[in-house]
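Participant: When you get a sec, could you give me coordinates for this:
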Amino acid sequence: MRSYVVGVGMTRFEKPETREWQYWDMAKEAGGKALEDAGISYDQVEQVPVGYCFQASAAGQRAVYELGLTGVPVYNVNNNCATGATALMMARQFVEGGLSDCVLALGFEKMARGSLGGVGGGRGGGTGDFAVSPVARHYGIMAARHGFETTPPTAQIFGNAAREHMEKYGTTEAQLAAVGAKNHRHSVNNPYAQFQDAYTVDEILAARTVHRPLTKLQCSPTSDGSAAAVVVSERFVERHGLAARAVEIVAQAMATDTDESFASGSCVDAVGVPMSREAARRAYERSGLGIEDVDVVELHDCFSINELLTYEALGMCAPGESGKLVESGATTYGGRWVVNPSGGLISKGHPLGATGIAQIAELTWQLRGEAGARQVEGAGVGLAHNIGLGGAAVVTLLRG
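Facilitator: I've put the predicted structure just below:
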């Protein structure tokens, strides 16, 4: 069976503690917008997978109850930064498996200010509990090769991946900064973005260093926010006359870490390149599409280096060529692809549970031709890439 996104909605992503709201307030706003966009009511929804990382158990129910008390099953999902895409994947499986005709995928996060740590999604730079954390192997790889410093752990492991890429391929700090400049420039036209200021490459290089070579303007911030998507069957689309709103989920694949993630002792592999490459391979195989068929991409640029690594994992360029690719303008308006027209995680923001679904919202608007000033001309096929350390990589192909 086929599955379609017929409604999407999201809140503006904001710096934590900017607004006096609770996670159920933001979930109500995003979920309500998605239902309104689809032109349906909550009592037509049959199941609700809800993604979040920092709230208490059963927070999904508390959030969804603001939309209605219909007794439908609610599933609480946590897959680190890939949580949103995982909730969407569950929704798609419910529909394509014939279990439901209408499912609401919802993601949200209410975060605290300050950098993320690396232990089970926690905060802080201490190393005492890494040995028993879900990411112990990943940080063990880093520590063996680079040591362990007092900078935020996630910035360390991605920053060290950047150093390795620079040493092996000659990637430059200016190329890394070009990712940040592009995504900040894109976000100027996104009213949902946490940041809407443009910066030059020189300004990004001059910003405060978080972990060399990554500066603050190349790192995704902590954010509050929510996003939602209504996923339905072909039968539901036909019964309710939703063909004009429907964007097909052509293929979707998730991969987790393999031996390759750890065998090399490289941070490049430990941060997810092998599983991103495998998830993309499966999605291409299932859809019959390739990266050459894609027009617009929303990918997981938690740090600028991860955008470059993902270019390579998705097959947009050969290994080591990603710095040159972004520098050439191939991944912005007027280039071969437009990558992160929303501003990406770096500028749009990164409320963990909402990120993967917000990517789908942006691609849905792009494929419908509803993205306003950031519209990618003639967009027909979109690709979303959402990754979480620990680890999970989800690649989704959408067609308008």
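Participant: going forward, measure contacts and count neighbours with C-alpha atoms only.
Facilitator: Noted.
Participant: roughly how far apart are Val72 and Arg92?
Facilitator: 17 Å (Cα to Cα, to the nearest Å).
Participant: neighbour-wise, which of these two wins?
Facilitator: Arg92 (30 against 15; other Cα atoms under 10 Å).
Participant: wait, that one sits on Met1?
Facilitator: No: taking contacts as Cα atoms under 8 Å, Arg92 lies outside contact range of Met1: 10.0 Å.
Participant: Tell me which residues are up against the helix or strand where Val50 lies.
Facilitator: Using DSSP states H and E, Val50 sits in strand 48-51. Contact with strand 48-51 is made by 60, 72-78, 83-84, 86-88, 90-91, 103-108, 353-354, as judged by Cα atoms under 8 Å, 6 or more residues apart in numbering.
Participant: same thing with stretch 174-184?
Facilitator: Contacts for stretch 174-184 (Cα under 8 Å, 6+ apart): 195-201, 204-205, 214, 217-218, 304-305, 307-308, 323-324, 326-327, 332, 340-344, 346-347.
Participant: Check stretch 146-161 too.
Facilitator: 115-118, 124-126, 139, 142, 210-214, 219, 266-268, 271, 303, 305-306.
Participant: follow-up on the earlier one: Throw together a ChimeraX command that grabs the buried residues out of the contacts of strand 48-51.
Facilitator: In ChimeraX, a selection of the buried entries from these looks like this (16 or more other Cα atoms under 10 Å):
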select :60,74,75,76,77,78,83,84,86,87,88,90,91,103,104,105,106,107,108,353,354
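Participant: To compare with the earlier structure, here is another sequence to fold:
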Amino acid sequence: MNQRVYVSGVGMIPFVKPGTSASYDQMGMTAGRLALADAGISYDDIEQAYVGYVYGDSTAGQKALYQIGMSGIPIVNVNNNCSTGSSALFLARQAIASGAVDCVLVLGFEQMSPGALGSVFQDRPSPFDAFDAVTDQLVGMPQIPLALRYFGGAGLAHMQKYGTPLASFAKIRAKASRHAVNNPLALFRQEVTPEDVLNSTMIWPGVMTKLMACPPTCGAAAAVLVSEKFAKARGLNTQVYIAAQAMTTDTPSTFNSGDMMRVVGYDMSQSAAAKVYAQAGIGPEDLDVVELHDCFAHNELITYEALGLCPEGGAEKFIDDGDNTYGGKVVTNPSGGLLSKGHPLGATGLAQCFELTQQLRGNAGARQVANAQTALQHNLGLGGACVVTMYRQS
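Facilitator: Reported below is the predicted structural model:
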């Protein structure tokens, strides 16, 4: 699998609140068309498509793509919780890198409902039974929605282990808002201060306020991946390529470590990142920009350490020194991240790809990271799966 894979086209629509979006198929169709237009090709050039979504009936991918074209190509629907979009990207990259195909469309969308995430099927075992059992043991708090218990519990574990103050999470959320001000596709574009975050509704006393959690969101994003041969034959954009990529799933440490940070995927993230750095032959110190999975401010903080952006236990200093933003060591979530941009589950991984591609092309406008040449994407889904992707400028 040594064929270089280029990101020749990307597309994304503005993320919006549930109840205000177009239907999932319309959103998906629009994002797909934008990516094709950006690549400068037609749907007839696409050999395979991978479509990610979490909340939807089977073959929803066909419903969206048939409005662009009906060429009889393989369309694979992907569901891997919050890492769905990047899981589809992972499959598409493999297909090209293996030499099976030369041009693939990757699409992610989500039409969400208001409120906290919950289980759809109540008549069968939940994929989260083991996660819930460990969380009940380590955290308790059954009255709190499950996602908040998981990630709030992980943040609490970090606070207890390293003395991290609640203010560190507030500073992350405030940083996300400052970045999102410059992103016209983000859901929340109003800047907030750390004090605003701390003074918002307390949903877990001493652990989490409302502004520290990402909102349910509707949206879509897409990418066109191509081989070097195809790109050269068609004269396509070859500014950005995927230098390395890894997907990981849970190991026994998720459940037997007695650590909520590991329950929510710390080890998956650390392992995937290590594989990507080894593949690329460079380390975290070489990164210019990162889009990481900040479904909660707590997860952004622990992910700094999992990805090696700072030492374990060093996140508070990393934040206080401004090393997570413009002028620091590495700009994290210039898009505003899930916290401000929004988190339509199936679209998130492709939205991260969109942002990093624009950064490496130098097309990010007011949020452009100066001289960005190397970018890292981290997309996590509980249950679980983690995909880490490194992009580089050609």
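Participant: Which of the contacts of stretch 146-161 of the first structure fall within helices?
Facilitator: 139, 142, 267-268, 305-306 (DSSP state H).
Participant: Output those residues in a markdown table; the columns should cover neighbour count and distance to Gly9 of the first structure.
Facilitator: As requested, those are exported to a markdown table (neighbours: other Cα atoms under 10 Å; distance: Cα to Cα, whole Å):
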| residue | neighbour count | distance to Gly9 of the first structure |
| --- | --- | --- |
| Tyr139 | 27 | 36 |
| Met142 | 24 | 38 |
| Cys267 | 29 | 35 |
| Val268 | 25 | 34 |
| Ile305 | 30 | 29 |
| Asn306 | 24 | 26 |
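Participant: For the stretch 51-200 of the first structure, which segments count as helices?
Facilitator: For the stretch 51-200 of the first structure, the helices defined by DSSP state H, counting those that start in this stretch cover 59-64, 83-96, 136-146, 153-169, 173-187.
Participant: which SS state does Arg392 of the second structure fall under?
Facilitator: strand (DSSP: H, G, I helix; E, B strand; the rest coil).
Participant: what's the matching residue for it over in the first structure?
Facilitator: Matched to the first structure by TM-score structural alignment, Arg392 of the second structure sits across from Arg399.
Participant: Let me know whether that match touches Ala251 as I believe.
Facilitator: No: using Cα under 8 Å, Arg399 of the first structure is not in contact with Ala251, being 9.6 Å away.
Participant: Which of those two has more residues huddled nearby?
Facilitator: Shown here are Arg399 of the first structure and Ala251; by other Cα under 10 Å, Ala251 has more neighbours (23 against 20).
Participant: The aligned residue in the first structure for Glu305 of the second structure: what's it in contact with?
Facilitator: Matched by TM-score structural alignment, Glu305 of the second structure corresponds to Glu312 in the first structure. By Cα under 8 Å, 6+ apart, the contact list for Glu312 of the first structure reads 318-322.
Participant: What strand or helix carries Glu312 of the first structure?
Facilitator: Using DSSP H and E, Glu312 of the first structure sits within helix 304-314.
Participant: Give me the mean deviation of that helix from the second structure.
Facilitator: In the superposition against the second structure, helix 304-314 of the first structure averages 0.6 Å from its aligned positions (mean Cα distance after the TM-score superposition for the first structure).
Participant: Could you pull out the buried residues of that helix?
Facilitator: So, applying 16+ other Cα under 10 Å, buried residues of helix 304-314 of the first structure: 304-314.
Participant: Ala379 of the first structure: how many residues sit nearby?
Facilitator: Residues near Ala379 of the first structure, counting by other Cα under 10 Å: 19.
Participant: for the first structure, what spans make up the strands?
Facilitator: Per DSSP state E, the first structure carries strands over the ranges 3-10, 48-51, 74-77, 102-109, 209-211, 214-215, 225-233, 247-255, 296-298, 338-339, 381-388, 392-399.
Participant: Can you tell me, leaving aside adjacent residues, what's nearest to Asp197 of the first structure?
Facilitator: Among residues not flanking Asp197 of the first structure along the chain, Val188 sits closest, at 5.8 Å (Cα to Cα, 6 or more residues apart in numbering).
Participant: what do you get for Lys168 of the first structure?
Facilitator: Nearest non-adjacent residue to Lys168 of the first structure, counting by Cα to Cα, 6+ apart: Gly320, 7.9 Å away.
Participant: same question, Ser342 of the first structure
Facilitator: Leaving aside its sequence neighbours, Ser342 of the first structure sits nearest to Ser187 (Cα to Cα, 6+ apart; 5.5 Å).
Participant: Which residue in the second structure aligns with that neighbour?
Facilitator: That one, Ser187 of the first structure, aligns with Ala180 by TM-score structural alignment.
Participant: Enumerate every residue touching that match.
Facilitator: By Cα under 8 Å, 6+ apart, the contact list for Ala180 of the second structure reads 186, 188-191, 334-337, 340-341.
Participant: Reformat these as CSV; add neighbour count and distance to Pro142 of the second structure.
Facilitator: Below are these laid out as CSV (neighbours: other Cα under 10 Å; distance: Cα to Cα, whole Å):
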residue, neighbour count, distance to Pro142 of the second structure
Ala186, 24, 32
Phe188, 22, 30
Arg189, 19, 33
Gln190, 13, 33
Glu191, 16, 33
Pro334, 30, 34
Ser335, 32, 33
Gly336, 29, 30
Gly337, 32, 28
Ser340, 33, 27
Lys341, 31, 29
